[in-house]
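Novice: Here is my input; please provide its structure:
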Amino acid sequence: MSGSLFHAREFRVDHYTGNDGQPHHEVVPVDGDAEIISYSSWNELKVYCELHGVPPEVWPEFDGDHAHGIDVPLDEVAAMQGPFRAAIARLPPEVVGGNRRLAQIASFLQRGEQVFFC
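Specialist: From the prediction side, this is the model:
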């Protein structure tokens, strides 16, 4: 099973009525993108980072309650960025460079983008 890593300087919300008849919204990256990543690869990345001092609770991720960027609360996304950005910034360059996905995320953060996974 896979999820999506969203990244962008900002996100917009598109509102719609779902098949369930209820109002929903979808988070859309503005001048960004969404990368498809398996949950196992995402978890391996978190374990790698935890070995180097990044606590699992700082990762900006949304699981079961938010499927594929639908209904993800942007205020929560924004609130998670500071602690996550600080934790990644503390990692030594050789640790960041030692994992391709981590290096990619670090480059998003260095460009001033926000990131989240769901």
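
Novice: Please make it C-alpha for all contacts and neighbour counts, starting now.
Specialist: Fine.

Novice: Give me the spatial nearest neighbour of residue 11, chain neighbours excluded.
Specialist: residue 29 (4.5 Å; Cα to Cα, 6 or more residues apart in numbering).

Novice: Just the buried residues of the helix or strand harbouring the one you found, please?
Specialist: If you go by DSSP states H and E, residue 29 is part of strand 23-30. For strand 23-30, burial by neighbour count (16 or more other Cα atoms under 10 Å) applies to 24, 25, 26, 27, 28, 29.

Novice: here's the other one to compare against:
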Amino acid sequence: MENYESIFWLCCCIPLVNFFIAYLVFAQMTVHPIEKKIKASGGSIPEWDNMGMRIPSYAVAMLLPVKVKAAQAIDEDSVQKFTSKSDKKRAIYFMCSFVIILIPVMAGYFIFGPN
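Specialist: Take a look at the predicted model:
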């Protein structure tokens, strides 16, 4: 059983690397330029990153039409205003890569988890 577990976790490394790349690309090519545009228009951006949730918050604000003001640390209206089609595509890729890494990790925990 140990051999299968090693192979399984090794196979999980590919989606994990994919997620890290998606995170970096989304943060640098989408979030950073949008924050510059928000600052230039006189808006405010979050001062603190609250445990790394700023980047996923931008992705959620771009993809979901429903506004959840109380749960977001960002100005969703400004994000929607400055979002382009390529930004939305990167947000979809970012969120899908997150789900793709979550599924095998959760499955591995339940299959090979604590005895």
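
Novice: overall similarity of the pair, as a TM-score.
Specialist: Overlay of the two chains. TM-score (TM-score structural alignment, normalised by the length of structure 2): 0.30; 66 aligned residues with a Cα RMSD of 4.7 Å.

Novice: one step back: do I have it right that the residue nearest to residue 11 of structure 1 meets residue 5?
Specialist: No - between residue 29 of structure 1 and residue 5 there is no contact under Cα atoms under 8 Å: 10.6 Å.

Novice: picking up where we left off before, using TSV, lay out the buried residues of strand 23-30 of structure 1 together with distance to residue 15 of structure 1.
Specialist: Listed next are the buried residues of strand 23-30 of structure 1 as TSV, based on distance: Cα to Cα, whole Å:
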residue	distance to residue 15 of structure 1
24	6
25	4
26	7
27	9
28	11
29	14
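
Novice: from the residues you listed, which single one is nearest residue 11 of structure 1?
Specialist: residue 29 (4.5 Å; Cα to Cα).

Novice: Starting from residue 96 of structure 1, give me the distance back to the closest one.
Specialist: 24 Å (Cα to Cα, to the nearest Å).

Novice: same thing with residue 114 of structure 1?
Specialist: 18 Å.

Novice: Ok, residue 78 of structure 1 next?
Specialist: In terms of Cα to Cα, residue 78 of structure 1 sits 23 Å off from residue 96 of structure 1.

Novice: These two: who's more crowded?
Specialist: Comparing residue 78 of structure 1 with residue 96 by other Cα atoms under 10 Å, the one with more neighbours is residue 96, at 21 against 14.

Novice: Where does the more buried one sit: helix, strand or coil?
Specialist: helix (DSSP: H, G, I helix; E, B strand; the rest coil).

Novice: give the contact list for it.
Specialist: 102, 103, 106 (Cα atoms under 8 Å, 6 or more residues apart in numbering).

Novice: Recalculate using a threshold of 7 Å.
Specialist: 102, 103 (Cα atoms under 7 Å, 6 or more residues apart in numbering).

Novice: which SS class is residue 45 of structure 1?
Specialist: helix.

Novice: since we're on it, how many residues are nearby?
Specialist: That count, for residue 45 of structure 1 with other Cα under 10 Å as the rule, works out to 15.

Novice: ok, now the one 3 residues further on?
Specialist: Neighbour count of residue 48 of structure 1, defined by other Cα under 10 Å: 16.

Novice: Pull out the buried positions in the helix or strand where it lies.
Specialist: Under the criterion of DSSP H and E, residue 48 of structure 1 resides in helix 39-51. For helix 39-51 of structure 1, burial by neighbour count (16+ other Cα under 10 Å) applies to 42, 46, 48, 49.

Novice: Likewise for stretch 76-91 of structure 1?
Specialist: Those would be 77, 80, 81, 84, 85, 87, 88, 91, for stretch 76-91 of structure 1 by 16+ other Cα under 10 Å.
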